[in-house]
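**Student:** Sequence plus the predicted model coming up.
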Amino acid sequence: MSEKIDRRRARTKQLLYQALMSLLTEQGVEHLTVTDITNRADVNRGTFYLHYKDVPDMLEQIKDEVFESIRSEVIQLDFKQAMACADRNEPYPISVAIFEQFALHADFLKAMFGTKGDLSYAHRFRALMAANIYEKMRYNPPSDLAVPFDYLIAYMTSANFGMLMHWIESGMKQTPAQMGAFMTKIINFGPLVAFGLRELPSVSSSSKPH
């Protein structure tokens, strides 16, 4: 019996989520009401309150779930492994997994990052990338950087977050594997190589497998 109840609860939450998504696309976050959502989902208000306190609580729960699913992949990034994959002309698996998570939640992220969404949520992801990806580059920073380290972090965070956003907004025509390969190459070789303005560096003997 509990399994049947769990399936029913899951189905109800999915109906509420679908209703939320359609309303976010139409009218944005600011003016959403419980009545709007329950009418669209064709469930009663009491059912809504079994899962959420109100609309802000529903949004926060979903935002936290989506953020955590992406964060769990981001924290596994290892730049040495990414560079080794780039040298072999292979997509870095963790980068691919991150794009897969973005693809899984693309509709919600697009709504949240859009003009009718919640810009603070986009800032939350930018902070995640800065703190948990590029801060890992501090493991052995050169002492004679041409640009201050914090500016490099800001540039790379904005560039790669912009790449993710463009992929979602343009309809995700490329696969997560293709996007993972693009990001790996840009991070490892830089935009000038990606543009074709400079030649791809040859693989050094130290990076070749022994």
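**Tutor:** Cool, got the structure. Residues are numbered from 1 along each chain as shown.

**Student:** can we go C-alpha only for contacts and neighbour counts from here?
**Tutor:** OK.

**Student:** show me where the chain has helices.
**Tutor:** Ranges of helices in the chain, per DSSP state H, are 2-27, 34-41, 45-51, 55-74, 79-87, 93-104, 106-113, 119-132, 149-169, 176-189, 191-195.

**Student:** Serialize those helices to JSON lines and add fields for mean neighbour count and distance to residue 142.
**Tutor:** Listed next are these as JSON lines, based on neighbours: other C-alpha atoms under 10 Å; distance: least, C-alpha to C-alpha, whole Å:
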{"stretch": "helix 2-27", "mean neighbour count": "15", "distance to residue 142": "46"}
{"stretch": "helix 34-41", "mean neighbour count": "18", "distance to residue 142": "53"}
{"stretch": "helix 45-51", "mean neighbour count": "14", "distance to residue 142": "51"}
{"stretch": "helix 55-74", "mean neighbour count": "15", "distance to residue 142": "24"}
{"stretch": "helix 79-87", "mean neighbour count": "18", "distance to residue 142": "15"}
{"stretch": "helix 93-104", "mean neighbour count": "20", "distance to residue 142": "25"}
{"stretch": "helix 106-113", "mean neighbour count": "20", "distance to residue 142": "35"}
{"stretch": "helix 119-132", "mean neighbour count": "16", "distance to residue 142": "19"}
{"stretch": "helix 149-169", "mean neighbour count": "16", "distance to residue 142": "10"}
{"stretch": "helix 176-189", "mean neighbour count": "20", "distance to residue 142": "16"}
{"stretch": "helix 191-195", "mean neighbour count": "13", "distance to residue 142": "21"}
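
**Student:** Please compare the first structure with the one that follows:
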Amino acid sequence: MPKVDRRILKTQEALKTAILELMTEKSFDDITIQDLSDRANVSRGTIYLHYMDKYDLLDKLIQTHIEELRVRCAAAADLDFVTGSVIWTEYFESNYAFFSTMLASKGAPFFRTRFLEFLIEEFQDEVDNAQGKNEGLNKDLVVQFVASSYVGVVEWWFTNERPVTHIVLAEQLGGLLERICE
């Protein structure tokens, strides 16, 4: 794998930080390339060397976080729901700026949709409708319920500026998932 130039990484990081900061100040639709250029202290041309437009920048930023959550899901595959949830909530906590901006602001509804789609995919194997508590229930309905609930709780946590610690959040979410998925 070729080594990436540190200047490129630094520029991309500056642009990712700039878009998050700007999204806390104004709607994503109102952010211009000039705003990004000014905030990241790079030329407009530099932005276009890395991204097609602001939508491409945001899409790549979202994709990075979704991929990291996917990696963490794989790492937690053999763990119980509470321990697995701790892995996720630690990531939410350490990336507070991103998640709070994406979930607590109205500026990026497409992140919420992507997050929900990701969770639906991840919960497919967790929901057992053949036996136990979910017997007789439509699996797609149960998966939609679990994923939507999870997004809603995480969104509530960020919107309310983390009213409980990420550990308490994980324990509560994990306990609820155990009730539904086991």
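**Tutor:** Noted; the coordinates are in hand. Note that the structure is predicted; figures quoted are calculated from it, not measured.

**Student:** hang on, the earlier thing: now render the helices of structure 1 as TSV, adding distance to residue 141 of structure 1.
**Tutor:** As requested, those are exported to TSV (distance: least, C-alpha to C-alpha, whole Å):
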stretch	distance to residue 141 of structure 1
helix 2-27	43
helix 34-41	50
helix 45-51	47
helix 55-74	21
helix 79-87	13
helix 93-104	22
helix 106-113	33
helix 119-132	16
helix 149-169	8
helix 176-189	15
helix 191-195	20
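
**Student:** Can you say which of those helices is nearest to residue 138 of structure 1?
**Tutor:** Closest of the helices of structure 1 to residue 138 of structure 1 is helix 149-169, at 8.8 Å (criterion: C-alpha to C-alpha).

**Student:** So which bit of structure 2 is that closest one matched to?
**Tutor:** Equivalent residues of helix 149-169 of structure 1 are located at 139-159 in structure 2, counting by TM-score structural alignment.

**Student:** Mind reading off the mean deviation between that stretch and structure 1?
**Tutor:** With both structures laid over each other, stretch 139-159 of structure 2 and its partner residues in structure 1 are 1.9 Å apart on average (mean C-alpha distance after the TM-score superposition for structure 1).

**Student:** what's the offset of that stretch from the middle of its chain?
**Tutor:** Averaged C-alpha coordinates place stretch 139-159 of structure 2 at 13 Å from its chain's average position (C-alpha atoms, centre = their mean, to the nearest Å).

**Student:** Over to stretch 130-141 of structure 2?
**Tutor:** For stretch 130-141 of structure 2, the distance from its own C-alpha centre to the chain's C-alpha centre is 27 Å (C-alpha atoms, centre = their mean).

**Student:** ok, and for it, which residues are buried?
**Tutor:** 134, 139 (16 or more other C-alpha atoms under 10 Å).

**Student:** that older thread, wait, which of the helices of structure 1 is closest to residue 143 of structure 1?
**Tutor:** In this view, the helices of structure 1 are compared for proximity to residue 143 of structure 1 by C-alpha to C-alpha, and helix 149-169 is the closest at 10.1 Å.

**Student:** Contacts for that closest one next, please.
**Tutor:** When contacts are taken as C-alpha atoms under 8 Å, 6 or more residues apart in numbering, the neighbours of helix 149-169 of structure 1 outside the stretch itself are 99, 103, 106, 110, 126, 129, 130, 134, 135, 173, 174, 183.

**Student:** before we move on, what about stretch 71-86 of structure 2?
**Tutor:** Under the contact criterion C-alpha under 8 Å, 6+ apart, stretch 71-86 of structure 2 has outside partners 87-88, 122, 166-167, 170-175, 177-178.

**Student:** From start to finish, how long is that stretch in a straight line?
**Tutor:** The straight-line separation of the ends of stretch 71-86 of structure 2 (C-alpha to C-alpha, to the nearest Å) is 14 Å.

**Student:** mind checking how far that stretch is from the chain centre?
**Tutor:** Using C-alpha atoms, centre = their mean, we find the averaged C-alpha position of stretch 71-86 of structure 2 to lie 16 Å away from the chain's own average C-alpha position.

**Student:** Trace residue 92 of structure 2 over to structure 1, please.
**Tutor:** Looks like residue 92 of structure 2 aligns to residue 102 there (TM-score structural alignment).

**Student:** Now do the same contact list for the nearest residue to residue 107 of structure 1 once chain neighbours are set aside.
**Tutor:** Spatially, and ignoring its direct neighbours in sequence, residue 107 of structure 1 is nearest to residue 21 (7.5 Å; C-alpha to C-alpha, 6 or more residues apart in numbering). Counting by C-alpha under 8 Å, 6+ apart, residue 21 of structure 1 makes contact with 107, 108, 111.
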